[in-house]
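Engineer: Okay, predicted coordinates and the sequence, questions at the end:
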Amino acid sequence: MGSRIVAGTGSPVLVGRAAELDALVSAAQSPPAVLLLEGEAGVGKTRLIEEFLARPELAGHRVLAGRCQASREPFPYGVVVEALLSAENRLPAAVRHSPLFGVLGRHLPELVPQLPPPPEPAGDSRGEAHRLFRAVRRLLALLGPLVLVAEDLQWADDGSRRLLRYLMSDPPPQTVVLVTYRPEESPGGTPLGRAHRPAPGRTSIRVRLDPLDAGDVRRLAAALLGEPDVSAEFAASLHRCTAGVPLLVAETVDALRDTGEVASADEAAARRLLDAAGVPASSREMAAERLGALSPAARRVTEAAAVLAEPVPAGVLAAVAGLDAARGGRALDLALERAALIETAGFCYGFRHDLAQRAVYGTIPGPRRQEMHRRAVRALLGQRPEPWARLSEHSRRAGDPAGALRFGEAAADRAIDAGDPATAIGLLQALLAAPDLGLATSDVDRLAAKLGAVAANGVSQTEVLGTLEGLLADGRLSPALAAEIRLGLGLLLVRQADGLEAARVEIEVALTGLGHRPDLAARGMAVLALPFIGATPLRTHLPWLDRVEALISATDDPRLRLTLTANNLCSRLHTGDRGAWAVLDDLPADAGTPEERRQLARLYCNAADAGAWTGHHRWARSLLRRGSRLAAGSGSPYVVSTARTTGMHVDWLEGAWNGLEQRATALREEYRDLLPVASELSLVLGLLAAARGAWERAAGYWAATGVHQADNAVTPVAIAAHGGMAGVLLAQDAAGPAAAEADRGLELLRTKGVWAWAGDLIPVAAEAYCRAGRPASAHALLAELDRETSALAAPMARAALAHARGIVMAHEGEPEAAARSFEQARAQYERLPAPYPAALTAERLSHCRLDQGDTEAAGALGVLADAFAALGAPRDAARCRHAFRSTGAVTPSRRGRRGYGDELSPREHDVARLLADGHTNREIGEALFLSVRTVEQHVANVLRKLRVRSRTEVVAIAPRDRPRPVPDEA
């Protein structure tokens, strides 16, 4: 990169070149040495040399540097002469006293005052050259130790090549000769004019500098932007655009520096940003250089490749260039020889990267470019399968809007049939947004209807929302289609943060105009019937549920029946309708058409979600397997996203926590724009963090669920988040705030009226009320829950009722009655299964038995400590160990305690996790029931075993979900 980079685009760090740099430095330490550094233009040769020369191993070396010029003006021995000029005013005195150095004056007039008089001419050119070569070598020996740098040898004059061959065949002592070149532009592929053969006993290495891989491009972009990281999607798009050439990466990033959230751009945003950034100056310069070196026919072939914009066979290139096969083949040979084009797999030819293609495309005059696009349509029409999308683009650029519409719509239809909604959405959006197609109202209606239908199956919906809103505003839609598009907009808004209330409004307005499409009206009603949207009371949803139920019974359309059932049946499952679960037994295992298969997959996955929220965990796992299998091949990424999220929720419920944090975090990032998915994953991550004592992190996750904006939240998620926040406050002995948080959660639960979702909130609410001095509130809550859930299929809520009864009875000094309730709750939780609340109730049961004088109950606390530790709940494990020790019980003798050596012990794992979350020693002690002094010892062990020097380094590397052994320490 070096001096060719424009100001402000140089990387503050060298990325991806450690091995090459080490190889150069190692060779330079055994002089005399010859270092050949090869790589294409912009790959970073100069930048690597700068880093090489700055290494401390070369601190005592003089540096003489020259660069060959692309100009064809005669400049004999130019690169060496330029290098020697940098030694001006620093020539040793011995130079003045040796007649040999007089020959240098003819080529270095700036040094004449320091040189002896020139010798008599040798009489022949070879003799003169030999005297010059000897003088240069002797001068370098006197100036050593030194590094002679000669860059860009592909442009070297013949004299420079001969002189460098002479010097490199036997370099002076204490001299390192470093030359760089572009192999693809060197005459005959040899920058020195012939192969370099090092003298015996001399150090010589050849280092090839390849473009950066995608990971290194990501690190380089982050360094250039001054960000800790950039998104993988942006880095991948940037790598594809630049082929990993550092100069192009640097110039492209510099052009994007002021365009907004570059670092966090997703794939679609990255494409838009990179297209808008234009072609960097270096790409235009490289394109001009290479085109200038081509014959007219080779230039036309290269232009044809730019028009086609992707690798194609030689015959297609020739046809688009307007050449016959033989002439086109010869022209292609020259374009390949001059590195204007490259060969890719399968004997296809194109450009090394997108920027090179765009740079050449920009040089083609408009009329010739349009004619080439017409030829491209003719050349591609015969291919099978037909490249409809490419044909559409070529038709548009050839000035044929009818062809562009016909081919583009065919491409979208094929993507829909293939189950690829993302591609179909992009194609339809492009057609609707193209101002040069002159679409009629009927065309807009048809394309918009397809877009609205396919968008429901995709996950990249932010852009679709803007397109649909624009269509409703620009007046191009017919009134009938406007209602359909408004419905589609509402269906998408349901999935967006802050979009639930807007969705309800859009759907209700759309229903007034859908008399001509009762099937679509039914879909809108089914969404209005969904009980988990916002804070709308269940009583408002029930009439819609009944209306949709009637439509399901009346329709003969199997697709519509499945579509409506996927919403309505699962809505009833959420509410705890006992009869709804029996309906699942009558559902088919598969469906006939792709759309019916998508709807059946959605039905099973929705039912699994309802099972997870109401306590039918085994049902949920089974239904999820069926739905995921159907969704995987049905072309419905949105259903896949909800299935994966429900799977994470069920993993939490069933105690499958190993690796769950990493999986849920990655999935949340992947689906961050989908409210139902991202909010449920945030809930799970918060519950995991709370179980590990990371309370601040848990609060951050729960805030992201929308818990503080009930009207725009997924209701069961918000209710559970209120329960989690109240539980954390109780753990910090903040009973009053915990009771207030429980009040807020219960207000939402009562407003909504779906008591089947009460399981995550009721036990913590009961404890908060008891500890805050509000026992009457606790008793009233238990009576209310019993009344509201007695007739429901809501096993989690019923287990929570028994759990909460035990809490209230224990608080009121009735250990025997409390023990019976805890035993009942534990059995119910275990049947679900829900091992974490089962262990929590078992812990309370042990305390009740201890209060009754059952000393054997102490042993159960030790067993529970191991169970909590194996589950991944270190705070609960520590609490049980502390309680066990406080009873005076003695841990059964083991034959020695296991030694962990350099591995972290289970307790040190717990400490490391809390360190990684930024906790102080005091906070760690409180979470793990340890003294501060004991924590200090554990922290010292963690730092030593992880080989880090400070607590902040543990943040980056502490394991969070590593498989945990059963603890060996009490």
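Structural biologist: Great, that's in hand.

Engineer: alpha carbons only for contacts and neighbour counts from here, please
Structural biologist: Will do.

Engineer: Name the nearest residue to the spatially most central residue of the chain, ignoring sequence neighbours.
Structural biologist: Centroid-nearest residue in the chain, with CA atoms, centre = their mean: residue 232, separated by 4.1 Å. Distances taken as CA to CA, 6 or more residues apart in numbering put residue 218 closest to residue 232, at 7.1 Å, once the chain neighbours are dropped.

Engineer: ok, that neighbour touching residue 235?
Structural biologist: Yes - here residue 218 reaches residue 235: they are 4.8 Å apart, a contact under CA atoms under 8 Å.

Engineer: Look at these two and report which has more neighbours.
Structural biologist: Comparing residue 218 with residue 235 by other CA atoms under 10 Å, the one with more neighbours is residue 235, at 31 against 25.

Engineer: name the element the more buried one belongs to?
Structural biologist: Under the criterion DSSP states H and E, the helix or strand holding residue 235 is helix 232-242.

Engineer: just how off-centre is that helix within its chain?
Structural biologist: 11 Å (CA atoms, centre = their mean, to the nearest Å).

Engineer: Buried residues, it. List them.
Structural biologist: 232-242 (16 or more other CA atoms under 10 Å).

Engineer: mind listing the helices for the stretch 851-970 of the chain?
Structural biologist: Per DSSP state H, counting those that start in this stretch, the stretch 851-970 of the chain carries helices over the ranges 857-871, 874-886, 906-916, 921-928, 932-946, 951-957.

Engineer: The stretch 151-300 of the chain now?
Structural biologist: 158-169, 214-225, 232-242, 246-256, 267-277, 281-292, 296-308.

Engineer: take the one below as the second:
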Amino acid sequence: MVRSDAALVGRAEELRSVVAASVRPPSVVLVEGEAGVGKTRLVTEALRCRELTGRRILAGRGQAMREPFPYGAVLEALQDAGRYLPDARPLNGVTGALRPYLPELGAFLPEAPPTLGDRRADQHRLFRAVREVLDALGPVLLVVEDLHWCDDGSRRLLRFLTADLPRDTSLLLTYRREEVPDGSAFRPAAGATNLLLELRPLDADRTRLLASELLGGSVSAEFAALLHERTGGIPFVIEETVRTLDAQAAMQADRMTARRILDGVAVPARLREAARERLSGLPVPSRRITEAAAVLAAPASAQLLGALAGLPPQRTRHALVLALERHALVELADFHYGFRHPLAQQAVYDAIPGPDRQELHRRAVPLLRQQNPVPLAQLAQHSRKAGALADARRYGEAAADAATSAGDLATATELLCTLLSEPGLDSSDVDRMAVKLSELANYGTAQHEVASALERLLSDDRLSRTHRGQIRLSRGLLLIRQAGSIEAARTQVELAVHELGHRPDLAGRGIAVLGQPWFGATPVAEHLRWLGRVDEVIANTADRTLVLTLLASGLPSRLQIGDPDALAAMDTVSTAVTSAEQQRQLARLHANVADACAWIGHHRRAGSMVRSAIELASNCGAPYLIGIARSTGVHTDWLTGRWDGLDDKARSLLADYRELLPMSGELSLVLGLLATARGERDRAAAHFAAVGPDEPENAVTPVVLAAHAGIASMLLSHSADEAAAARADLGLELLRAKGVWAWSGELLPVAVEAYCRAGRAGAAAALVEEAEREVRHLDAPLAAVALVLCHGVLSAHHGDHAPAAKFFQEAGDGYDHLPAPYPAALAREQSARSKLAMGEPGAAEEFPALAEVFASLGATLASARCRHTHRATGAVVPSRRGRRGYGNELSPRERDVARLLADGHTNREIAEVLFLSRRTVEQHVASVLRKLKVASRGELATAGR
């Protein structure tokens, strides 16, 4: 007989980690893993641990059929707070905001305050109320499972809590990374204990332990190896498979017998077979309850299950208890029942004969209509499976509308895509829902799927000519965000503009997009032609939403090309909005202006606009705009020297937005620049290649120009002067073709230095003259400072070190003003070298201080270069006496060595990057391996990955 109370197997370390973090509030524990890997089981075991005794535990979960009911998962958890509130400290007045949402807690909550008349303000007050209740309850553990199914409101509320957790609150969240919508995974909470735990499938040894535990006796290694092969090591599938086996036969089986036994249970048929066996062992009433739960596919009350199964109340109770005892069903929430895992639900569902399934779906509809709130998405699903397609469309569209109103654009988009994929829609249905989808498409991050849906619509004869231009425009706007699709996107947008003669408002949006200069290799003169038409549309409309939409494209476009009036015009734009759409356009304006400011050198303004863009986009449900602002924030952090943790931040965002070109290109660029500053040549080259420098017509132009500069700089650092000059040629060719010299600030100094070092000083001087003509009348602070630096490079190359030193110092001051501390320090390093070349007294002593500046930024290569220069002058290195010892901790130099080791560098390469002798590097390597307790550099590289 297979045991039903098997202990948790193979998760001891994970369990200790979860419990340890949960008892050190404030803390946030994120448990991620694929379906069936054991997230819920791990949480269940953690809650049983004695270390959590005395903690007040509140639990909720997301539902597979998401309803547009904001904050549902968190409110579900708070429903149980009533048992603890009598002993909690008094609640303040703001907690009354919860009264309309949680009438169960009415006896403990103050009166609800009047609405503030602003959705954002009311939302913020509700969030504060939740935080205050948790603070009053402490110590409290808030558990939310299946975060990937939570509504957007719950995720926003949880992110609010993580930003400022009450001191005695711990959050324990589970989710499937692959199903988290719109890149919404959580970031580490400041000032809190953070744990991100990824549950992976079990290996063969742990599969053997789990199977043995379930069977109550040991199985052979051969049996375990085959079981692992059949199940992929997913604990749920292992359990479901083992539970279908005869325990004695399995424990006694040799390899051949084990193969025969397991060959009889195939994936996914084994789960269906297990469901049939389990169902056949239940009395008819319990089987009907279980089948009703499988059809509902969401936690349901006993009353709903009984009604759907056609059982009277008393028989319902008995049948449900038996189904629970036989583990056919489990209690998922207080008095709501379902399956341990969606795979179990699907297995039972598949075991129900088709006509019976359809009848159950038909009977579910009137029962669910009586629920409050009405579960529209579920009604659409049941109507569809019952064959009532007209009702399915009606409920599905209503669910999409409700999700849109609630700011849950991901659910709304998913519902509309599903509806539009169905046959049987008439032309008016297709037009109406296609327009709704096109209006939502640009604010979510499911770009590829929606673009494909819009492409199918354009070839659908049911879509009327009247709406074809709008759908084409939306598709073009999505394509422009996808790698390799920019030229196709421009074609689609231009076609849409011609098709939208009857809709000047929509045509204006297309015109504004064609005026944006930052995509592709289209000359700026062409963009200016479109921008002129944008100005005409703005001058002839009183539509505030349209004006904001056009400004969100037009103003940043003019700022990007260095229009000296653009930033002042931005300051005149009112922040007052009267609709969610206006707020989205205002958020887009702020995000695009932040991006433009970062590229041309208004770095402080870029940082403030990033913050306002994220706030605006978060409050109106625009995840794509949040992603744009976050990636610009990473770029701004690079520019302004906030590099601490930037590598991890950029990688995390890149994982979320890898398929979205504007974000992925900028993030890859920053990762490449960071790697270059650290001397990680191979890693830098890979990141720069991801930007698309060799396909500028299908890339983000300023990103490509910066990548050319980064590649050339990396080549110069390895004395590949000719290759660096050739790379600068490519960048300058694009810059001249595009004609946006406001973007030249990063490329110019590298190109001038590369030309000088490659024996092309005449070309370098001509380039500086050309750039001065082009930049003179532009608002381009970064380019202006770069030109000062270029004059220093030219002077130094010609041996005019006194003026060179002055130019470099002036450039350093100019970079500080932006601020841009890394190029400022590089300029001062060149100034010090010019002073050294003149024999100026004390010049050598500037290098140790510069080395420290570079080290504080994380610029390993420049820091090591400055130390090497100082040593090469023969200057006396200060004694280490009195300086701190590092014991078993890595010293700063050892950290540099460890990072380069983990990246796969040889001792010779490390010596070159850090300007050290091979012998010194060997000593550092030995010390690093000893302190990190690894046996080899290969083991360190594996750990680093």
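Structural biologist: Yes, it's here. This is a predicted model, so every value here is computed, not measured.

Engineer: What would you report as the TM-score here?
Structural biologist: TM-score of the superposed chains, computed with TM-score structural alignment, normalised by the length of the second structure, equals 0.73; 723 aligned residues with a CA RMSD of 2.8 Å.

Engineer: Helix 267-277 and the helix holding residue 235 of the first structure, what's the angle between them?
Structural biologist: Following axes from the mean of the first three to the mean of the last three CA atoms, to 10 degrees, one obtains 40 degrees for the angle between helix 232-242 of the first structure and helix 267-277.

Engineer: and helix 232-242 of the first structure with helix 214-225, angle?
Structural biologist: 100 degrees.

Engineer: Give me the angle between helix 232-242 of the first structure and helix 281-292.
Structural biologist: Using the same axes, to 10 degrees: helix 232-242 of the first structure against helix 281-292 is 30 degrees.

Engineer: hang on, the earlier thing: dump the helices of the stretch 851-970 of the first structure into TSV; add distance to residue 470 of the first structure and mean neighbour count as well.
Structural biologist: Listed next are the helices of the stretch 851-970 of the first structure as TSV, based on distance: least, CA to CA, whole Å; neighbours: other CA atoms under 10 Å:
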stretch	distance to residue 470 of the first structure	mean neighbour count
helix 857-871	51	21
helix 874-886	52	22
helix 906-916	46	23
helix 921-928	53	21
helix 932-946	55	16
helix 951-957	45	15
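
Engineer: in which helix or strand would I find residue 536 of the first structure?
Structural biologist: With DSSP H and E as the test, residue 536 of the first structure turns up in no helix or strand.

Engineer: Look up the closest residue to it, ignoring the ones flanking it.
Structural biologist: According to CA to CA, 6+ apart, the nearest residue to residue 536 of the first structure is residue 752 (6.1 Å).

Engineer: For residue 240 of the second structure, give me its contacts.
Structural biologist: Listed by CA atoms under 8 Å, 6 or more residues apart in numbering, the contact partners of residue 240 of the second structure are 270-271, 274.

Engineer: so can I have a markdown table of those residues showing neighbour count?
Structural biologist: As requested, the contacts of residue 240 of the second structure are exported to a markdown table (neighbours: other CA atoms under 10 Å):
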| residue | neighbour count |
| --- | --- |
| 270 | 19 |
| 271 | 25 |
| 274 | 22 |
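
Engineer: you'd agree residue 544 of the first structure is up against residue 525?
Structural biologist: Yes - in this structure residue 544 of the first structure lies within contact range of residue 525 using CA under 8 Å: 6.0 Å.

Engineer: Compare the two (neighbour count), which wins?
Structural biologist: Comparing residue 544 of the first structure with residue 525 by other CA under 10 Å, the one with more neighbours is residue 525, at 24 against 20.

Engineer: mind listing the strands in the stretch 701-850 of the first structure by residue range?
Structural biologist: Assigned strands in the stretch 701-850 of the first structure: none (criterion: DSSP state E, counting those that start in this stretch).

Engineer: got it, and the second structure?
Structural biologist: 27-32, 56-61, 140-145, 169-175, 193-198, 300-301, 330-333, 336-338 (DSSP state E).

Engineer: No further queries at this time; thank you.
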